[in-house]
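Engineer: I'd like to go over a predicted model; first the sequence, then the structure.
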Amino acid sequence: MRCSGLPGEGRPSRNTRPRVPVRRDRYRSPALNAPDLAAVVDDLRGRSVNYDEALAPPHVTDGWHQDRWAVELGHEAPGEPEPGGLVAAADALVNGYEFTDPSLLRAAYRYPADVVGRDMLLQGRFAMFRFHMGVRITAELDELREGPDGPERVVGWAYQTLDGHLEQGKLTYEIVKNLTTGRVEFRIDAYSRQSEIRNPLFRVGFGLFGRHTQLRFYRAALERLKARLPHPPGEPGPDPDGLVRVPTGAPPDHATWAEIHVVHPGR
């Protein structure tokens, strides 16, 4: 005989509702120890672009920053880019992501890797914080355009932000040669906006300093690529864990014990 006075007898259990699995990022919480970068880079394959392109420029412009920056790199003889010339050297630096200021941004990606489809883990650096965020190269450029001063040969690539990034948007890096004058430029064409950020401290901090830091990055990238052209580093190679870390020759941190690492700080 069953005893009807037992707790829970005669009423449904609170635990009968099926559980819905929820993805939990292993490294979501801030940590003093650096994460396993190889594991985080490999995880990027399962992440998607974190915005709807139909709701971004050029279709929708409200709420988006749109930036276009350029610096003259020098000249070649008129006509298509010269083999081993200025355009080729600048394109190699862009392809290797060697133009970033390591005090602001560093990157890691799997070797070898095609350009299109390459997942890169960016490490944004602000004070003691190290924000690890994913992007994916989604387009490679090698095309002839009609520019304001005549035809232009454009080479480069574009990446888009992935789930967990502090921003949403697309950055295009171009080496552009005017075929009439021989003028060569490095251009950055971008649109972006703040992503949804879970942590209120990071959300407020990004609102206060994010745009300023972004503009610093653009200016520094133009200056650094031009400065590295006379003595470019060799093609970046992988470390023992199979990752390429760029920019090449970035100085090590002097106080790693004080770094706070945050992986995928956005939604």
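Structural biologist: Nice, I can see it. None of the values given here were measured: they were computed from a predicted structure. Numbering: from 1, shown residues only.
Engineer: From now on I want contacts and neighbour counts done on CA atoms only, so please keep to that.
Structural biologist: OK.
Engineer: is it true that Val204 lies in a strand?
Structural biologist: No: applying DSSP: H, G, I helix; E, B strand; the rest coil, one finds Val204 to be helix, outside a strand.
Engineer: what are the ranges of the helices in the stretch 101-250 of the chain?
Structural biologist: Under the criterion DSSP state H, counting those that start in this stretch, the stretch 101-250 of the chain contains helices at 200-228.
Engineer: and Ala88, what helix or strand is that in?
Structural biologist: Ala88 belongs to helix 86-95 when elements are defined using DSSP states H and E.
Engineer: Now do that helix: which elements does it pack against?
Structural biologist: Applying 3 or more Cα pairs under 8 Å, 6 or more residues apart in numbering; DSSP states H and E, one finds that helix 86-95 contacts strand 150-161, strand 167-178, helix 200-228.
Engineer: Relative to Ile137, tell me which of these wins on proximity.
Structural biologist: strand 150-161 (4.0 Å; Cα to Cα).
Engineer: now the angle between helix 86-95 and that closest one, please.
Structural biologist: When axes from the mean of the first three to the mean of the last three Cα atoms, to 10 degrees is applied, the directions of strand 150-161 and helix 86-95 differ by 10 degrees.
Engineer: buried sites along strand 150-161?
Structural biologist: 151-161 (16 or more other Cα atoms under 10 Å).
Engineer: how about those in JSON lines, adding distance to His212?
Structural biologist: Below are the buried residues of strand 150-161 laid out as JSON lines (distance: Cα to Cα, whole Å):
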{"residue": "Pro151", "distance to His212": "34"}
{"residue": "Glu152", "distance to His212": "31"}
{"residue": "Arg153", "distance to His212": "32"}
{"residue": "Val154", "distance to His212": "29"}
{"residue": "Val155", "distance to His212": "28"}
{"residue": "Gly156", "distance to His212": "25"}
{"residue": "Trp157", "distance to His212": "24"}
{"residue": "Ala158", "distance to His212": "22"}
{"residue": "Tyr159", "distance to His212": "21"}
{"residue": "Gln160", "distance to His212": "20"}
{"residue": "Thr161", "distance to His212": "19"}
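Engineer: Out of the helices and strands packed on helix 86-95, which one sits most buried?
Structural biologist: With neighbours taken as mean count of other Cα atoms under 10 Å, the helices and strands packed on helix 86-95 reach their highest mean count in strand 167-178, at a mean of 25.
Engineer: and the angle for it with strand 150-161?
Structural biologist: In terms of direction (the same axes, to 10 degrees), strand 167-178 departs from strand 150-161 by 160 degrees.
Engineer: how far out from the middle of the chain is strand 167-178?
Structural biologist: Relative to its parent chain, strand 167-178 has a centroid offset of 12 Å by Cα atoms, centre = their mean, to the nearest Å.
Engineer: In addition, the following structure is provided for comparison:
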Amino acid sequence: MVREGRLRRDRAVRTLRALRELAVNYPEPPPGRAPVTGWHFDSYVQPLPAESAGAPVPGGPWETACRLVRDYEFADPHILRGLYDVHEPLPGRDMLLEGRFCGLRFDMGVRVTSHTDAVRGSGDGARRVWGWGYQTLQGHLEEGELRYEVVKHLATGAVDFVITGHSRRAPMRNPLVHAGFALFGRLTQRRFYRNSARRLRGLVVAELRGGPPSVPEPHPYGEGLVIAPGDGPGRPERNGRKERNGGNGREVRKDGEGRRVGKERSARNARRPRRGA
């Protein structure tokens, strides 16, 4: 059976409902550099199409990106897809993620624990920010938190998609999975950041050019349940063309206390991370 079929089963719905009984699988990360604590601290910034300065333009790049991020349509479906209930409020919503790793499939539960809808800063530095973040639940392959935010710089009209988070490997009983994750987990994680950020940009560009919107797929076994990304339009990251004027994102390296370390690097060079990132 194809990979996407697993999330369409009734069993996936039962697994999603059971997440309500699970807790976050880690304490808050301690301060300190990643090599000492075992935590990785990440930040990835992807420029999106700009719009006019000032408040967000109705139906413009910022609003379009916010909807795609809200629906989890930006995620790279070759690495992660999610099952969730749209009737649940975003804060506190459980999601069942199906991850693809080393040719295997893993069900991983997460819970939305943060939601941002605010203006940050003032004057020329004011930014309109919308986004959300989730934390990993018991049984996940990782421990940590990821946040996805769409940021508009009000003075210039520039729009960015920002991924931030901290993570480390969770304890694993299977030695083969543990070894595989130790070797390839971090590479897959960074590839997810890059591919998802580029996918979001491609989806926004496609909609602004008049293409059909990318929406989650309704689940056959429950009203309000959806699978995202859906099977609709959009695998823009595979269309063989590069977007101009900001198509590449950049990875921002940070230490364990959230401070930037060294220079920002383009996504093109992100495959060779420096130690301590």
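Structural biologist: Alright, I've got the coordinates. Everything numeric in this text was worked out from a predicted model, so none of it was measured.
Engineer: Could you tell me the TM-score of the two chains?
Structural biologist: Remark: TM-score between the superposed chains equals 0.76 [TM-score structural alignment, normalised by the length of the first structure]; 216 aligned residues with a Cα RMSD of 2.2 Å.
Engineer: Among the helices and strands packed on helix 86-95 of the first structure, which comes closest to Trp69 of the first structure?
Structural biologist: Of all those, helix 200-228 sits nearest to Trp69 of the first structure, with 7.3 Å by Cα to Cα.
Engineer: List the superposition-based mean deviation of the closest one with respect to the second structure.
Structural biologist: Comparison of helix 200-228 of the first structure with the second structure after fitting gives an average deviation of 0.6 Å (mean Cα distance after the TM-score superposition for the first structure).
Engineer: and if you look at stretch 167-174 of the first structure?
Structural biologist: Compared with the second structure after fitting, stretch 167-174 of the first structure deviates on average by 0.4 Å (mean Cα distance after the TM-score superposition for the first structure).
Engineer: so that stretch corresponds to what in the second structure?
Structural biologist: The aligned range for stretch 167-174 of the first structure in the second structure is 142-149, by TM-score structural alignment.
Engineer: So which residues make contact with the matching stretch?
Structural biologist: With contact meaning Cα atoms under 8 Å, 6 or more residues apart in numbering, stretch 142-149 of the second structure is reached by 25-26, 69, 114, 116, 129-137, 161-170.
Engineer: returning to what we had before: with distance to Asp36 of the first structure as new columns, can the helices and strands packed on helix 86-95 of the first structure be given to me in a markdown table?
Structural biologist: As requested, these are exported to a markdown table (distance: least, Cα to Cα, whole Å):
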| stretch | distance to Asp36 of the first structure |
| --- | --- |
| strand 150-161 | 21 |
| strand 167-178 | 23 |
| helix 200-228 | 22 |
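Engineer: can you tell me which residues contact Arg45 of the first structure?
Structural biologist: Asp119.
Engineer: Show me what it lines up with in the second structure.
Structural biologist: For Arg45 of the first structure, the aligned residue in the second structure is Arg20 (criterion: TM-score structural alignment).
Engineer: Give me the nearest residue to the aligned residue in the first structure for Arg127 of the second structure, chain neighbours excluded.
Structural biologist: In the first structure, Arg127 of the second structure lines up with Glu152, judged by TM-score structural alignment. Spatial nearest neighbour of Glu152 of the first structure, excluding adjacent residues (Cα to Cα, 6 or more residues apart in numbering): Asn178 at 4.5 Å.
Engineer: What of Leu137 of the second structure?
Structural biologist: Per Cα to Cα, 6+ apart, closest to Leu137 of the second structure is Val24, 4.2 Å.
Engineer: thought that neighbour was touching Gln138?
Structural biologist: Yes: when contacts are counted by Cα atoms under 8 Å, Val24 of the second structure is listed as touching Gln138 (6.0 Å).
Engineer: Map Thr113 of the second structure onto the first structure.
Structural biologist: That one, Thr113 of the second structure, aligns with Thr138 by TM-score structural alignment.
Engineer: Look up how far Arg68 of the first structure lies from that match.
Structural biologist: 19 Å (Cα to Cα, to the nearest Å).
Engineer: Spit out the contact partners of the match of Arg127 of the second structure.
Structural biologist: So Glu152 of the first structure contacts 144-146, 176-179 (Cα under 8 Å, 6+ apart).
Engineer: what about the second structure, which of those hold up?
Structural biologist: Retained in the second structure: 144-146, 176-179, out of the contacts of Glu152 of the first structure (criterion both residues aligned by TM-score structural alignment, their matches' Cα atoms under 8 Å).
Engineer: quick check, nearest of the residues you listed to Ser103 of the first structure?
Structural biologist: The nearest one, if we look at these relative to Ser103 of the first structure and count by Cα to Cα, is Val176, at 26.9 Å.
Engineer: Val184 is in contact with the closest one, correct?
Structural biologist: Yes: at 5.6 Å, Val176 of the first structure counts as touching Val184 under the criterion of Cα under 8 Å.
Engineer: any common contacting residues for those two?
Structural biologist: With Cα under 8 Å, 6+ apart, Val176 of the first structure and Val184 have common neighbours Val87.
Engineer: Would you map the strands across the first structure?
Structural biologist: 65-75, 105-110, 119-126, 129-147, 150-161, 167-178, 183-194, 243-246, 260-263 (DSSP state E).
Engineer: Please tabulate those strands in JSON lines and include distance to Pro236 of the first structure as additional columns.
Structural biologist: Below are the strands of the first structure laid out as JSON lines (distance: least, Cα to Cα, whole Å):
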{"stretch": "strand 65-75", "distance to Pro236 of the first structure": "22"}
{"stretch": "strand 105-110", "distance to Pro236 of the first structure": "11"}
{"stretch": "strand 119-126", "distance to Pro236 of the first structure": "14"}
{"stretch": "strand 129-147", "distance to Pro236 of the first structure": "17"}
{"stretch": "strand 150-161", "distance to Pro236 of the first structure": "17"}
{"stretch": "strand 167-178", "distance to Pro236 of the first structure": "18"}
{"stretch": "strand 183-194", "distance to Pro236 of the first structure": "20"}
{"stretch": "strand 243-246", "distance to Pro236 of the first structure": "7"}
{"stretch": "strand 260-263", "distance to Pro236 of the first structure": "24"}
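Engineer: looking at the ones you listed, which is buried most?
Structural biologist: Highest mean neighbour count among those (mean count of other Cα under 10 Å): strand 167-178, with a mean of 25.
Engineer: Thanks again, I'm all set now.
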